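A.B. asks: Could you work out the structure for the sequence below:
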Amino acid sequence: MILFYEKNISFQYQVIPSLLFLSIIISDDRYSEVSKMDQFLSECQYEILYQWLKHHLPNGFIDSKNEWAHSLTTSYKQYHIEVSFYDNGVIEETINDTSNGDVVYYIHFLFLNFNQSVKILKDFLIYLKSLTIQKKNILICCSCGLTSSLFAEKLEENFKKQHMNVHIEACDIHTLANKSSNYELVLLTPQVHYYKPQLLQLIDKPIITIPTTDYACHNYNHIISIIDSYLLKEDI
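C.D. replies: Next comes the predicted model:
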């Protein structure tokens, strides 16, 4: 019995390591196959993402490829616009103002998943659309037109800093109905918010009421983001 028991122990010591080694080899092979499949799926998504962007970009973009990247480029007015998909998974978005050499938009990021990348590219498309829209004329209205004149000037300056093609003028509430036909959008200062229901019946223009805190604190960036939601609509 003792000899038999010792033989079993010896056999176990010989066989178990061999089985473990074989199991490790099989596991490594399976892991390698899974890794290859993950890489293949990631490459497929990367190509689909490129085609998705190509489909959503305006006409005029040139599709090109070199040994490092696949790119979509175009020139619009004074802007050179380029989106590059590098072979290492990095996506780069660039908009240069060729009139002064400024880089007005730049971001690069690593492709991790499709949804994350689509979100970043959608932001690029929104900004690109703001560059390509025709000049929009905005009329800002207050009770007498004095305080809104300075506000209109500062707001237009901030639009220009963001390279957005917008012209803003001021008027008083009594001349608004006659002037509004030459403008795509009307802004009401807090002092005349209560006129909005009446004005909607008089003029066929979108009317935005400027939030009181934004107006009082000169929060131009937030006001611009509100206006953007109107300017980027196709029906304006």
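
A.B. asks: going forward, measure contacts and count neighbours with C-alpha atoms only.
C.D. replies: Fine.

A.B. asks: Just want the most central residue of this protein.
C.D. replies: Against the mean C-alpha coordinate of the chain, by C-alpha atoms, centre = their mean, the closest residue is Asp123 at 0.7 Å.

A.B. asks: buried ones in the one helix or strand it maps to?
C.D. replies: Asp123 is part of helix 114-132 when elements are defined by DSSP states H and E. Residues Ser117, Val118, Leu121, Phe124, Leu125, Tyr127, Leu128, Lys129, Ser130, Leu131 are the ones in helix 114-132 that count as buried (16 or more other C-alpha atoms under 10 Å).

A.B. asks: Let's see this one next, to set against the first:
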Amino acid sequence: MKKIMLCCNAGMSTSLLVQKMQNDAKTRGLDVEIEARPLNEAMDKIGEADVVLLGPQIGYTKGDFEKATDKPVEVIPMIDYGRMNATGINDFACKLMEE
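C.D. replies: I've put the predicted structure just below:
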């Protein structure tokens, strides 16, 4: 099972998105675990993730995350984040884990 970590300032704005992504993953039979972490906890847990997705509002931290892990780190596309496009973001994360 692959683990997707979403990260935002406080973990609140991504919690609803995580629920939608979990429902989408279950419906589609994706073998992933998805969690949201606030910025101040994410670095401590980064080793547990197979991919780290950052909320657009903290995209400026991407370089710091990339230095802390050899796993993929990307900013969630603003349009998908704003529309809570769980399917699109799951696809984005799965593609990153394949590379």
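
A.B. asks: Got a TM-score for the pair?
C.D. replies: Scored against TM-score structural alignment, normalised by the length of structure 2, the superposed chains reach a TM-score of 0.90; 99 aligned residues with a C-alpha RMSD of 1.3 Å.

A.B. asks: thinking again about what came up before, a markdown table for the buried residues of helix 114-132 of structure 1, including distance to Val192 of structure 1?
C.D. replies: Listed next are these as a markdown table, based on distance: C-alpha to C-alpha, whole Å:
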| residue | distance to Val192 of structure 1 |
| --- | --- |
| Ser117 | 43 |
| Val118 | 41 |
| Leu121 | 39 |
| Phe124 | 35 |
| Leu125 | 35 |
| Tyr127 | 31 |
| Leu128 | 34 |
| Lys129 | 31 |
| Ser130 | 29 |
| Leu131 | 31 |
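
A.B. asks: Scan structure 2 for its longest helix.
C.D. replies: Longest helix in structure 2, counting residues (DSSP state H): helix 12-28.

A.B. asks: Give the aligned equivalent of Leu200 of structure 1 in structure 2.
C.D. replies: Mapped onto structure 2 by TM-score structural alignment, Leu200 of structure 1 lines up with Glu66.

A.B. asks: Neighbours of that match, how many?
C.D. replies: Glu66 of structure 2 is flanked by 14 other residues according to other C-alpha atoms under 10 Å.

A.B. asks: Check Tyr79 of structure 1 too.
C.D. replies: Tyr79 of structure 1 has 20 nearby residues by other C-alpha under 10 Å.

A.B. asks: The one 5 residues further on now?
C.D. replies: Residues within reach of Ser84 of structure 1, counting by other C-alpha under 10 Å, total 21.
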